[in-house]
Each structure stands twice: as C-alpha cells, then as structure tokens.
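Chemist: return a 3D structure for these sequence lines:
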Amino acid sequence: MPKKKPSDDDALALVLSDLKGEVPVSDLCRKYRVSTATYYKLRDHFIAGEVQGLQNNGKTNQVKALELRIKNLERALGRKPLEVEVLKKRKISSLTNFSSRF
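Modeler: Prediction:
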C-alpha cells in the first residue's frame, strides 16, 4: 500500500481521531494511508500549533497586527471630526477677517 502525504483535512481528522483514543494509531495510519512516522510528525505539529494558539490567547501574530492597525485607524478616524471643526472655525475666522478689510 503506497504511503502519501494527507490533505490538511485528512491530517486534522487523523490527529483528532487518535486524540479521542477510540482507534489504535496503526489502524488510523492504515485508514489514511500514512506511515506512523508521518502521523507522529503531524500530531507534534498539531500540538505545537495548539500550544502557540493558547499562548497567544488563540490569536496569531497576523491577527494581533490587524487588531493594532484597526485600533490605530479608529483612533485616527476619531480625530477627523475634531480636525474638521477646527478647520471650519479657521475658515470662518479668516473669511470674517477678510471681509472686515473691505
């Protein structure tokens, strides 16, 4: 039986099936047509990813960067109405000063 690299979905199903503990690893490997060495690599990769997710409160670095960008953009957007108001007052003031000259 030729061995193959499983798809991401199959790899996840394989690891989760083993973690449930209902079927021996050898049977799972046979079902998904992977070697036991491949299974253990997949399992270790899966567990390492889960630990990293827990350490980051389930957020990847990309998600954290995007949240920071959103926060900065919201802060900048919040300043815009104030800037518009200041510019309007300056415009009115400059128009008043200009018209009083004539």
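Chemist: only C-alpha atoms for contact and neighbour calcs from this point on.
Modeler: Fine.
Chemist: measure the spatially most central residue of the chain to residue 87 for me?
Modeler: Nearest to the mean C-alpha position of the chain, counting by CA atoms, centre = their mean, stands residue 63 at 3.5 Å. The gap separating residue 63 from residue 87 is 36 Å, by CA to CA, to the nearest Å.
Chemist: same thing with residue 42?
Modeler: 60 Å.
Chemist: neighbour count winner among the two?
Modeler: Neighbour tally, residue 42 and residue 87, criterion other CA atoms under 10 Å: the higher count belongs to residue 42, 18 against 12.
Chemist: which SSE is immediately downstream of the host helix or strand of that one?
Modeler: Taking DSSP states H and E as the definition, residue 42 sits inside helix 36-55. For helix 36-55, the succeeding helix or strand toward the C-terminus, using DSSP H and E, is helix 61-100.
Chemist: for the comparison step, fold the sequence that follows:
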Amino acid sequence: MSENEQTGKRRTYRKFTAQQKTELVVASLRGHKSVAQLCRENEISETLLRRWREQFLAAGQERLTGTTERGENDELKQRVARLERALGRKTLEAEVAGELLRGWE
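Modeler: Modelled structure (predicted):
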C-alpha cells in the first residue's frame, strides 16, 4: 500500500500554462540542455515533455500548411455562393409575382 493510500491523501498534479509548456518545449528544441536535464530541473517526466513537443510541432506544421484554414474558407465560399443563388431565385420570383399582380389591376 502506498503512502498516499495509507494517509488517505490524493495525489495532486501541477497545472502548466501554455506559456510554461511553450518555454520548456522551445528550450528542449534549442538543445542547450538535454531533455533529461530540463525534466529534472522542472520536476516533470520526459514522457510529458516529449508529448508537449509532439503537440507543439504538429500544431506548427498544421498552421504552416494552412490546410484547416483553406478548407474552412472554401466551405464558407461555397455556402455564400449557394445563398447568393437562393437569394437571386427569390428576388426573381418576387419580381415575377409583382408583375403578375400588377396585371390583375
């Protein structure tokens, strides 16, 4: 039985801000200190820092390729085009209906 289980205490986890994570990831990428040394100094596991690095690099790659933005922009442009066509049809229908009603007078 662990000490925490014997005393009834729960293990508490530290919360790291995005800024703190970024600073650690950038420091690990610069290579002035090894990953192991950074982890010891900041009392975190190497696995955690490597996970942050993977997330950081994946987000950077996605941002640089712009695939998400382009896909969203294309989708919005298509939606605008559909709405413009629908508005055009309704405008034409209203004009035709107005002409027909004037013919009844």
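Chemist: ok so, going back, next, the angle from the helix holding residue 42 of the first structure to helix 61-100.
Modeler: 40 degrees (axes from the mean of the first three to the mean of the last three CA atoms, to 10 degrees).
Chemist: which other helices and strands does helix 36-55 of the first structure contact?
Modeler: When contacts are defined as 3 or more CA pairs under 8 Å, 6 or more residues apart in numbering; DSSP states H and E, helix 36-55 of the first structure sits against helix 8-20, helix 25-32.
Chemist: which one, of those helices, ends up nearest to residue 51 of the first structure?
Modeler: helix 8-20 (15.0 Å; CA to CA).
Chemist: and that closest one, what does it pack against?
Modeler: helix 25-32, helix 36-55.
Chemist: buried set for the longest one?
Modeler: This points to helix 36-55 of the first structure. For helix 36-55 of the first structure, a neighbour-count test (16 or more other CA atoms under 10 Å) marks 38-39, 42-43 as buried.
Chemist: got the contact list for it?
Modeler: 5, 11-12, 14-15, 25-26, 29, 58-60 (CA atoms under 8 Å, 6 or more residues apart in numbering).
Chemist: would you list those in CSV and tack on neighbour count and distance to residue 75 of the first structure?
Modeler: Output for those, formatted as CSV (neighbours: other CA atoms under 10 Å; distance: CA to CA, whole Å):
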residue, neighbour count, distance to residue 75 of the first structure
5, 13, 47
11, 19, 42
12, 14, 40
14, 21, 45
15, 20, 43
25, 19, 52
26, 13, 55
29, 18, 52
58, 13, 25
59, 13, 22
60, 14, 23
